[in-house]
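Trainee: got a predicted structure plus its sequence, pasted below:
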Amino acid sequence: MFIILGGIGLAACDQIHVQFEVLKYFHPGLFGQAWWISPQFMIATFFMYLGAFVLKKERSDFDSKEFKFAILWFVSAYFASGIFADHPHLLAVIYLLTWFFRMVRSREGNSLIGFSVILALAGTGAEGLISNAGFFVYTKPDFLLVPIWLPGLYLHGAPLIWSLVFNSKH
């Protein structure tokens, strides 16, 4: 179920980038997005969850407060990437500093830090490849056909995925 919700939620967040003209799809459909966005985000959600599941050593009970907080951080970071897209280097620094602050305050330790960095590298690389393949384009890319702040957005997405890996045994 979380894979479907991830596809829908991430497609909704992607609308922020479409509406703020941070990116454009070459064959847009509904609301400027391509038809394949939600399925692609469902696949991404699955692989992100799988990575978190493999790397998360200690599983506790589901913490709805932590989950809601992670959603708020991630959606806020997405909005910031739309609002402040004209200031990519400043946004990248703010993402990095706020992520660092979150990690210092986190109880999760080095495993979450490692997962965050892996997700930032893999997600940014995947978006660069998809863009290079001609499916979409960022309107102001800085490197590898993506904005400099994109890894920071993935850094803030990592705690959200991480919070989904919990102990299901009671």
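Mentor: Right, received. Where do you want to start? Numbering: from 1, shown residues only.
Trainee: C-alpha only now, for contacts and for neighbours.
Mentor: Will do.
Trainee: please enumerate the strands of the chain.
Mentor: 23-25, 136-138 (DSSP state E).
Trainee: which secondary structure elements does the last one contact?
Mentor: Using 3 or more CA pairs under 8 Å, 6 or more residues apart in numbering; DSSP states H and E as the contact test, the elements touching strand 136-138 are strand 23-25, helix 110-132.
Trainee: try it against this one:
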Amino acid sequence: MTTGSPTRPVASWRPAETDLPGRMLTLVYRVAMQTGRSQRTSTALCRRVLAAAPEVDRRCRNAAAERQVRARVLVALRADLAPRIERARLDAALHDAVLLDEVAQLPPRQRFALWSTAVDRLTTAELATRTGWTPPQIARLLRAALRTVTSGATLPE
């Protein structure tokens, strides 16, 4: 008879939208919904903004090129929504969408560590128990994730 060993919960990796068209569609829709647009209006806004940015469908070679495309989408989105929405509310929605887009682009382990601590509110010890990572590994993953997200999350004026 074997003795039962405590089983460690397996980390559930959250899938990320890594393709640029899907991420930009999510970004526009998220901003529209967060600023109080209806689903119908949000869908129409997605069509208008993404039609005005044909480079969304092109393949980008690196994250910097994707950020340039995102900046153009944000400019088009701001131009479309600015006349109808107060600036502070629009800026907050754009900022949230950009931060979430940056999180979606993180490598899976960094994204999981950041999401687990920031959203699921796990402590380092709880995350270490769930994943088998050491606390120093978790600290490195979190530092790298935060550095990437904060340096890449900029809004065009």
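Mentor: Here it is on my side, so go on. Not measured: the values here are computed from a predicted model.
Trainee: TM value for the aligned chains?
Mentor: Once superposed, chain against chain, the TM-score is 0.36 (TM-score structural alignment, normalised by the length of structure 2); 94 aligned residues with a CA RMSD of 4.8 Å.
Trainee: residue 2 of structure 1: which of the helices and strands packed on strand 136-138 of structure 1 is closest?
Mentor: Counting by CA to CA, residue 2 of structure 1 lies closest to helix 110-132 out of those; the figure is 18.1 Å.
Trainee: okay, buried residues for the closest one please.
Mentor: Taking 16 or more other CA atoms under 10 Å as the basis for neighbour counts, the residues of helix 110-132 of structure 1 that come out buried are 112-113, 115-121, 123-125, 127-128, 131.
Trainee: closest to residue 97 of structure 1 out of the strands of structure 1?
Mentor: Proximity of the strands of structure 1 to residue 97 of structure 1 was assessed by CA to CA; the nearest stretch is strand 136-138, lying at 23.7 Å.
Trainee: mind listing what's buried along the closest one?
Mentor: Within strand 136-138 of structure 1, the residues that count as buried by 16+ other CA under 10 Å are 136, 137, 138.
Trainee: quick check: the gap between the second one and residue 155 of structure 1.
Mentor: Taking CA to CA, to the nearest Å as the criterion, residue 137 of structure 1 is separated from residue 155 of structure 1 by 21 Å.
Trainee: ok, residue 17 of structure 1 next?
Mentor: Applying CA to CA to residue 17 of structure 1 and residue 155 of structure 1 gives a distance of 17 Å.
Trainee: neighbour count for those two, which is higher?
Mentor: Neighbour comparison, residue 17 of structure 1 and residue 155: the larger count goes to residue 155, with 27 against 22 (by other CA atoms under 10 Å).
Trainee: look up the closest residue to the more buried one, ignoring the ones flanking it.
Mentor: The spatial neighbour of residue 155 of structure 1 that comes closest, neighbours along the chain excluded (CA to CA, 6 or more residues apart in numbering), is residue 116 at 5.0 Å.
Trainee: surely the one you found touches residue 153?
Mentor: No - Residue 116 of structure 1 sits out of contact with residue 153 when judged by CA atoms under 8 Å, with a separation of 10.1 Å.
Trainee: any chance you could map the helices in structure 2?
Mentor: 20-34, 39-51, 63-81, 87-105, 108-118, 124-131, 135-152 (DSSP state H).
Trainee: with mean neighbour count added, can I get the ones you listed in JSON lines?
Mentor: Putting these into JSON lines (neighbours: other CA atoms under 10 Å) gives the following:
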{"stretch": "helix 20-34", "mean neighbour count": "20"}
{"stretch": "helix 39-51", "mean neighbour count": "16"}
{"stretch": "helix 63-81", "mean neighbour count": "18"}
{"stretch": "helix 87-105", "mean neighbour count": "19"}
{"stretch": "helix 108-118", "mean neighbour count": "19"}
{"stretch": "helix 124-131", "mean neighbour count": "17"}
{"stretch": "helix 135-152", "mean neighbour count": "16"}
